[in-house]
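Visitor: sequence plus the predicted model coming up.
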Amino acid sequence: MAFVAPKQVKAAEQQPTYTIGTDVTFAPFEFANAKNKYVGIDIDLMKAIAKKENFKVVIKPVGFNAAVQAVEADQMDAVIAGMSITPERKKVLAMSDPYYKSGVVMAVKKDSNIKSLKDLKGKRIAVKTGTSSADYANSIKKKYGFSVVTFDDSNNVYQDVTTGNSVACFEDQPVMQYGIATGLKLKIVTKPALSGYYGIAVAKKSKAALLPKINAGIKALKADGTYDKIVAKYLGNGTIASQKKKNAATQDSDHSFIGLLKSNWGTLMGGLGETLILTIVAIITATIIGILIGLLGVVPNKFAQGTATTFIYIFRGLPLLVLALFIYTGIPSLTGTKIPAFVAGIITLTLNEGAYTAAFVKGGIGAVNVGQMEAARSLGLPWGKAMRRVILPQGIKIMIPSFINQFIITLKDTSILSVIGLLELTQTGKIIIARNMEGFKIWTMVALIYLIIITVLTWLSNWVQKKINA
């Protein structure tokens, strides 16, 4: 057994651990390779900084918007995601020293006749929300007379152009070069504009402890040549041919439907597993909350009924996306208390689906003939016992099909939680597409998985209804 000096053990134990958010679709800075492991300039750089400055990192690929919002809400310690340093961002986040210089370029379809910004008049262009390229596009749209549509991830930006919905897109130069080198059917038609630098954004709570380490690490890695090696690993000498050679190993080798299914089966099943866990936990908690609120709504007490009605009105009326973001980033910003993404997802589904469950529980009980309660009370049964023994057995018979249908709805609603970074089935599809750019094939796989599960649940619902009505 190797001897470890006490000082070394103590140093290892004292290493602080920081949670770092990053994007899911921003190659070559962060992306999943052919083995579905996260790699890229940003990933390697962050790990190298941590090693150099003696701290540990947990890198979470949650998407650009989710990462930035999590850092603003002190849910994470920092975000590294090809994030341009801007005066606006420096007002709300602590930005590190710059580590990469980039510029914004415009790309169009390979066979497009769009050659310059002047050709965009009356046309639509696509950008990724929250990025410098989006800011640049919005700053010149009046001058050149085009409209802008925004998407949450890069792949959807590119797909909007390749399908012809938009005539062009704006993107950071190295990202667009990498995409073209790895099969994206676009071409760059402008020189880089709005040149700026990428930095690492640090949360306010971690500024004092983490920011000096990051800056020292960037400086040290540039001085000893490690930084140049990391960049060259993904970009080569900067030419398209060099990028193709350097990054061939990161791509799926077989782009047929079966080939993509085989190479990504494990990842898709991992996403499905997360979806099913979210669904099962949420449906249990939502059912409990829904039944309690539903029963509260039929109690002969105006305050209780008002409480139930208010709960149903609020959480059935709020869009699920808004509710998820409010719980994951809004509440922590107010209270300063972290809410893990999984917990935030469960709370979101519980409140939303619980409100719908409460509504049909209340409706199911209300559907029982009012004479049933009157008859039970006339026989001397108190309200509670009459409800438990007479009304609920009949109401449950009416409610059961709705419970199963709500399970199906909850399963589908989990896809919205990708906005807070949960790696469920939909988010998994985005990650895979970011690597291979095979949007149609991957989304077909995701759709088929959803349809198979929903079909099984629909059969179960029909079978239960037949048994009840038999």
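Guide: Happy to help now that I have it.
Visitor: going forward, measure contacts and count neighbours with C-alpha atoms only.
Guide: Noted.
Visitor: report the contact partners of the closest residue in space to Thr426 that isn't next to it in sequence.
Guide: Counting by CA to CA, 6 or more residues apart in numbering, Ser415 is the residue found nearest to Thr426 once chain neighbours are left out, at 5.5 Å. Residues in contact with Ser415, defined by CA atoms under 8 Å, 6 or more residues apart in numbering, are Thr275, Glu424, Leu425, Thr426, Gln427.
Visitor: want to try CSV for the residues you listed, with neighbour count, secondary structure and distance to Ser132 as columns?
Guide: Below are these laid out as CSV (neighbours: other CA atoms under 10 Å; DSSP: H, G, I helix; E, B strand; the rest coil; distance: CA to CA, whole Å):
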residue, neighbour count, secondary structure, distance to Ser132
Thr275, 23, helix, 33
Glu424, 24, coil, 28
Leu425, 25, helix, 29
Thr426, 23, helix, 26
Gln427, 23, helix, 23
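Visitor: tell me the one of those residues nearest Ala376?
Guide: The shortest distance between Ala376 and any of these, using CA to CA, involves Thr275 and amounts to 44.1 Å.
Visitor: assess the claim that the closest one and Leu411 are in contact.
Guide: Yes - here Thr275 reaches Leu411: they are 7.0 Å apart, a contact under CA atoms under 8 Å.
Visitor: next one for the comparison:
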Amino acid sequence: MNLDFERIMPSLPYILEGIPMTLKVVAVAAVIGIVLGIVLSLMKISRMKPLKWIADFYTSIFRGTPLVLQLMLIYFGSPQLFGVQIDAFEAAFLSFGLNSAAYISEVIRGGINAVDKGQREAALALGVPYSSMMLSIILPQAFKNILPALMNEFITLTKESAIVTTIGLADIMRRSYIVGGETYKFFEPILFAGLIYYVMVMILTVIGKLVEGRMKRSD
């Protein structure tokens, strides 16, 4: 084995500087995914069939095509479609957010359907408006049930964010690849990048368990 970790040691801070970029992409994409996911889930359980068809079609598109393809269509296709080159960061969080919304909508829909129908009927019988019922009664209970699935989606989002290196965004993976090109040692910096992702995923896992435990104690 021809490993030389000492050679990449001076470049480790440079790779670590990619963490904020990765976290920004994941954070913005997660917000888009949750907000749009809630809207799509409500459309899917709506009695208005056109809304349900639109939401199902949206989900089928983003779940049925590779995420890297969606990323490249948004980034490389924007000049041809809109005459403007979308920034790499914007293309990253848009593609990840729109993709994540498709999966999160299914998770939320399942959580809403798992809530006892009696509570919905009781709220409607008391004259509670539909929007207030969903926001104040149904969705909070649904989120308690789907928290593990949501955390799993955020973990997946964090790991899959590495593909933004394909559009040149200076995230963790891109920086480790640059270090590999400069030192002619690719295994070591990429392994270090893998360690960073592993630590971030473990932190997310711990946070998820803490939040889940607190929500259970509040029942």
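Guide: All right, it came through fine. Treat the numbers as computed from the prediction; the structure is a model and nothing was measured.
Visitor: TM-score, when you put one on top of the other?
Guide: Comparison of the two superposed chains (TM-score structural alignment, normalised by the length of structure 2) gives a TM-score of 0.89, and 217 aligned residues with a CA RMSD of 2.1 Å.
Visitor: thinking again about what came up before, helix, strand or coil for the counterpart of the residue nearest to Thr426 of structure 1 in structure 2?
Guide: Under the alignment defined by TM-score structural alignment, Ser415 of structure 1 corresponds to Ala162 in structure 2. Reducing the assignment to helix, strand or coil with DSSP: H, G, I helix; E, B strand; the rest coil, the entry for Ala162 of structure 2 is helix.
Visitor: from Thr59 of structure 2, how far off is Ala162 of structure 2?
Guide: 23 Å (CA to CA, to the nearest Å).
Visitor: what do you get for Phe96 of structure 2?
Guide: 13 Å.
Visitor: same thing with Leu204 of structure 2?
Guide: In terms of CA to CA, Leu204 of structure 2 sits 26 Å off from Thr59 of structure 2.
Visitor: quick one, which of these two is more surrounded?
Guide: When Leu204 of structure 2 and Thr59 are compared on other CA atoms under 10 Å, the one with more neighbours turns out to be Thr59, at 22 against 17.
Visitor: ok now do the more buried one, which residues does it touch?
Guide: Taking CA under 8 Å, 6+ apart as the contact definition, Thr59 of structure 2 lies against Ala102, Tyr103.
Visitor: how about it, what's its partner in structure 1?
Guide: When structure 1 is aligned by TM-score structural alignment, the residue opposite Thr59 of structure 2 is Ile312.
Visitor: so its match, which state does it fall into?
Guide: Under three-state DSSP, the three-state class of Ile312 of structure 1 is helix.
Visitor: just Leu260 of structure 1 next, same as before
Guide: In three-state terms, and counting by three-state DSSP, Leu260 of structure 1 is helix.
Visitor: how near is the equivalent of it over in structure 2 to Ala193 of structure 2?
Guide: Taking TM-score structural alignment as the criterion, the aligned counterpart of Leu260 of structure 1 in structure 2 is Ile8. Counting by CA to CA, the gap from Ile8 of structure 2 to Ala193 of structure 2 is 12 Å.
Visitor: between those two, who's got more neighbours?
Guide: In this view Ile8 of structure 2 and Ala193 are compared by other CA under 10 Å, and Ala193 has more residues nearby, 24 against 20.
Visitor: settle this for me: that one is touching Tyr177, isn't it.
Guide: No - with contact defined as CA under 8 Å, Ala193 of structure 2 and Tyr177 do not form a contacting pair (9.3 Å).
Visitor: assumed Leu423 of structure 1 was part of a strand.
Guide: No - Leu423 of structure 1: not assigned to a strand; according to three-state DSSP it is coil.
Visitor: how about it: what's its closest non-neighbour residue?
Guide: With CA to CA, 6+ apart as the measure, Gly271 is the residue that lies nearest to Leu423 of structure 1, at 6.0 Å, once sequence neighbours are left out.
Visitor: what residue of structure 2 matches up with the one you found?
Guide: Under the alignment (TM-score structural alignment), Gly271 of structure 1 maps onto Gly18.
Visitor: can you get me a residue count around that match?
Guide: Gly18 of structure 2 is flanked by 19 other residues according to other CA under 10 Å.
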